[in-house]
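Asks: Sharing a model prediction with you, sequence too.
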Amino acid sequence: MSRVTSRRAALATGGAALAALAGCTKYGDESQQPEPPPSSAPASGTSKPAGGGGGSGGGGGGAPALTKTADIPVGGGKIFADKKVVVTQPEAGSFKAFSAICTHQGCTVSSVSGGTINCPCHGSKYRVADASVAGGPAPRPLAPQAIKVTGDSISLA
């Protein structure tokens, strides 16, 4: 009988361990990768649209356009999850970009509202102006990303 008891105990212990492991992944997507080290490329800082209006929006001969300047609300931003970047416009005509990967546990941020970039996993919030931590468990700001504003187009630099 002890052989049956030890088998049941082993199965119960294995099941509990599996349940604990599954619980660790419930907050994020299995495809989430840990945050890459900060880029050595300098951040764009404040970018102003250049040139006269009416451009073709091609992004200036380099990377294809990520979005149009009109698509980024003043005081807010837009997340491009496929590119793992969030673009903000803290003040009219000033565009900034940051990594969309939360510095807490690597989840992708999900919204920009109320002047903050928000992570759905554990509630971290980052300011749209500089991606500094506004609240939550995040240990550091979102990493800056370089962008290029040409006419009415924004592209990754």
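Replies: Cool, got the structure. From a predicted model like this one, the values you see are computed outputs, not experimental measurements.

Asks: Only C-alpha atoms from now on, for both contacts and neighbour counts.
Replies: Fine.

Asks: Burial check on residue 105, number of neighbours?
Replies: The number of residues packed near residue 105 is 18, by other Cα atoms under 10 Å.

Asks: Please report how far it lies from residue 62.
Replies: The span separating residue 105 from residue 62 equals 33 Å under the rule Cα to Cα, to the nearest Å.

Asks: who's in contact with the residue nearest to residue 84 when sequence neighbours are not counted?
Replies: In space, and not counting its chain neighbours, residue 84 is closest to residue 100: 4.9 Å by Cα to Cα, 6 or more residues apart in numbering. Residue 100 sits next to 79-81, 84-86, 108-109, 142 when contact means Cα atoms under 8 Å, 6 or more residues apart in numbering.

Asks: Structure two is appended below for comparative analysis:
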Amino acid sequence: MERRDFLSTMGMTLAIACAGGIAACSKGGDSPEPDPNPNPNPNPNPGTRLTVNLNSQVQNVGDYLISGGVVLIRIAAGNVPASFSAVTSTCTHQGCTLSGYSGGKIECGSSCGHGSRFNADGSVSNGPATTALAKYTVEISGTTLTVK
């Protein structure tokens, strides 16, 4: 192979690799994609994202549930709306599904691997995310909690 052909081929290969890398990184940003299935629990009430039975779920302070596009956390005792935090389960950095709640922080899943963490109220604790998680309204009727 001639030196000129070799350099031409290498130049094209490098250009293609760089273009692929730029395209792969362009997905980021602070705008998550909408959850394609915001509520896997069928519910006749439109606007309801999640329904929970407080007799069997999130009973203790620190308990959490990730379902239907929502992270629901019990932050205090008592079955009143102020005892719960409900935020979107979609990370605002790369749109990954949040994976858990530990040490008072909501953690972004290992599928993104960027390490963003959020406080229970949805505010950013550790970046690279810069935008807070969307908050949802919690309503309680008897022992049924509804996230809207």
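Replies: Okay, I see it. The structure displayed is predicted, hence computed values, not measured ones.

Asks: What sits closest to the residue nearest the centre of the second structure if chain neighbours are left out?
Replies: Nearest to the mean C-alpha position of the second structure, by Cα atoms, centre = their mean, lies residue 90 at 2.3 Å. Spatial nearest neighbour of residue 90 of the second structure, excluding adjacent residues (Cα to Cα, 6+ apart): residue 97 at 4.7 Å.

Asks: do the same with residue 99 of the second structure
Replies: residue 109 (4.5 Å).

Asks: can you pull out the strands in the first structure?
Replies: 67-68, 76-80, 85-91, 94-99, 111-113, 116-118, 125-127, 133-135, 144-145, 147-150, 153-156 (DSSP state E).

Asks: Now the last one on the second structure. Mean distance?
Replies: Read it as strand 153-156 of the first structure. Here the mean offset of strand 153-156 of the first structure against the second structure after fitting is 2.7 Å, by mean Cα distance after the TM-score superposition for the first structure.

Asks: re earlier: map the residue nearest to residue 90 of the second structure across to the first structure for me.
Replies: Under the alignment (TM-score structural alignment), residue 97 of the second structure pairs with residue 108 in the first structure.

Asks: give me the number of residues near that match?
Replies: With other Cα under 10 Å as criterion, residue 108 of the first structure counts 27.

Asks: now residue 35 of the first structure
Replies: So residue 35 of the first structure, with other Cα under 10 Å, has 18 neighbours.

Asks: Contacts only, for it.
Replies: Contacts of residue 35 of the first structure by Cα under 8 Å, 6+ apart are 101-103, 106.

Asks: go on, residue 157 of the first structure?
Replies: Applying Cα under 8 Å, 6+ apart, the residues near residue 157 of the first structure are 62-63, 146-148.

Asks: and which of those residues is nearest to residue 113 of the first structure?
Replies: residue 147 (21.3 Å; Cα to Cα).

Asks: How much space separates that closest one from residue 99 of the first structure?
Replies: Distance from residue 147 of the first structure to residue 99 of the first structure, by Cα to Cα: 12 Å.

Asks: before we move on, the earlier item: could I get the contacts of residue 100 of the first structure in a markdown table, plus columns for distance to residue 122 of the first structure?
Replies: Conversion of the contacts of residue 100 of the first structure to a markdown table gives the following (distance: Cα to Cα, whole Å):
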| residue | distance to residue 122 of the first structure |
| --- | --- |
| 79 | 18 |
| 80 | 20 |
| 81 | 18 |
| 84 | 18 |
| 85 | 19 |
| 86 | 18 |
| 108 | 11 |
| 109 | 10 |
| 142 | 15 |
